[in-house]
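Student: got a sequence here, can you build the structure:
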Amino acid sequence: ANGSALWLNKDTATYTPNIPQIPVTTNRTTSTIFSFDSPGDTLSLYTTVPGGQQVYVAADGQLQFTQAHTAYTGNGSLVEGFGIAQGHLLFENTGFLAVATNETSNVPDNKGTAYKIYAASRTNLTGEGFAFRAIEADNTTIPAWQYE
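Tutor: Purely as a prediction, here's the structure:
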């Protein structure tokens, strides 16, 4: 999660406010962790920020997430349609594509290509098939305050 989009080969960007009640070290993560709502077929980022952060498929098929404190997703975006089957996250019963960008990867050695993630059912772009493995988090998993 970085810049309101989901990526491969790009660092996760998080933020924790400097408030004494929030221990800064407990809300830092280098992982992008999701929270799936089965009855609603919706997906969120696992955060503690009030209001949370919704994951959605933008009108162009790109997998994005809302900024903290807003539910705005843009025209033509879809927030429902996520599911889990055979241990993998799906959207509209299909997988995802990793589409190469012109950005250089910053993981692990600033070489290579950064890839944006798209819902395969909502784009005509060419990319590599990509699967999110769904695993149940245990009670020691610490959420980010918010993703940026």
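Student: C-alpha from now on. contacts and neighbour counts both.
Tutor: Noted.
Student: so how many other residues sit close to Thr42?
Tutor: 19 (other CA atoms under 10 Å).
Student: so it sits against Leu78, correct?
Tutor: No - counting by CA atoms under 8 Å, Thr42 sits too far from Leu78 to count as a contact (9.5 Å).
Student: now the strands for the chain?
Tutor: Assigned by DSSP state E, the strands in the chain fall at 7-8, 14-15, 34-37, 42-45, 53-57, 63-65, 82-85, 88-91, 96-104, 113-119, 128-130, 132-133, 146-147.
Student: the structure of the following sequence is requested for comparison with the preceding one:
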Amino acid sequence: MKFSVISSTLPMALSVSIPRAIPTGSWLISIESRYPLYLFDIIQANNGGFWYNKAPSSNCPDEVEGLDCSKYPGTQTAFIEGSVNGTVSLDVAVPGGQQVYVAPDGALSYTTPHSAALPEGAITTGFHRYRSETFGAPIMLSFAGKSIVACPSPESKDVYQIYVGGTNGQNCSWVNVYAETSSSDAYEFTA
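Tutor: You can find the predicted model right below:
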């Protein structure tokens, strides 16, 4: 009897103790909010910020000599871990890439193409992808232990900007942030 109890619990113990790796490569970010807003969708890069329910501002400049824009038809906002631990960049082809950062007002933001310039007080490190062992073990994204929120845009009641930490905005909703493996074929995003 003791042998059957041990043998029946051993597979369960082994499955719990074996950590599953976080996938490498690029990924999308989707948000989920249940109260007071009901949101669930992929966020998009648009004019320097990240948005729920707003089209991406992907771009491939036709005027660049030798650049074949047919290779970069993508509009999907994908991310990749930066070369420095705790950093994140957009998964784009533009030389120099586009760094993701938290602006002084808390807005999740990204740099303009061909520029590493950041506003004074911007924070670039603190991003962390991890596997949550609840609800099917999804890959989550966090930033330095701060909450991530979606705040309504003044331009439309259905558009929300993504912020890190508290904001002075009204009607913001705390969101879960999921990192889903994907790829991108976008050249750059305007900022």
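Student: TM-score of the superposed pair?
Tutor: Superposed pair, TM-score by TM-score structural alignment, normalised by the length of structure 1: 0.82. Supporting alignment: 137 aligned residues with a CA RMSD of 2.0 Å.
Student: rewinding a little: can I get the strands of structure 1 in CSV including distance to Tyr72 of structure 1?
Tutor: Converted to CSV, the strands of structure 1 look like this (distance: least, CA to CA, whole Å):
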stretch, distance to Tyr72 of structure 1
strand 7-8, 20
strand 14-15, 19
strand 34-37, 19
strand 42-45, 14
strand 53-57, 9
strand 63-65, 9
strand 82-85, 18
strand 88-91, 20
strand 96-104, 23
strand 113-119, 19
strand 128-130, 26
strand 132-133, 24
strand 146-147, 15
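Student: out of the ones you listed, which is the most enclosed?
Tutor: Among the strands of structure 1, ranked by average contacts under mean count of other CA atoms under 10 Å, first place goes to strand 146-147 (a mean of 26).
Student: so where in structure 2 does that strand end up aligned?
Tutor: On structure 2, the counterpart of strand 146-147 of structure 1 by TM-score structural alignment is residues 188-189.
Student: average gap between the matching stretch and structure 1?
Tutor: The superposed stretch 188-189 of structure 2 is, by mean CA distance after the TM-score superposition for structure 1, a mean 0.4 Å from where its aligned residues fall in structure 1.
Student: contacts for that stretch, please.
Tutor: For stretch 188-189 of structure 2, contacts defined as CA atoms under 8 Å, 6 or more residues apart in numbering pick out 45-47, 56-60, 92-94, 97-98, 112-113.
Student: now do that stretch: distance to the chain's middle.
Tutor: With CA atoms, centre = their mean, to the nearest Å as the basis, stretch 188-189 of structure 2 stands 15 Å off its chain's centre.
Student: helices of structure 2, residue ranges please.
Tutor: Using DSSP state H, the helices found in structure 2 span residues 2-17.
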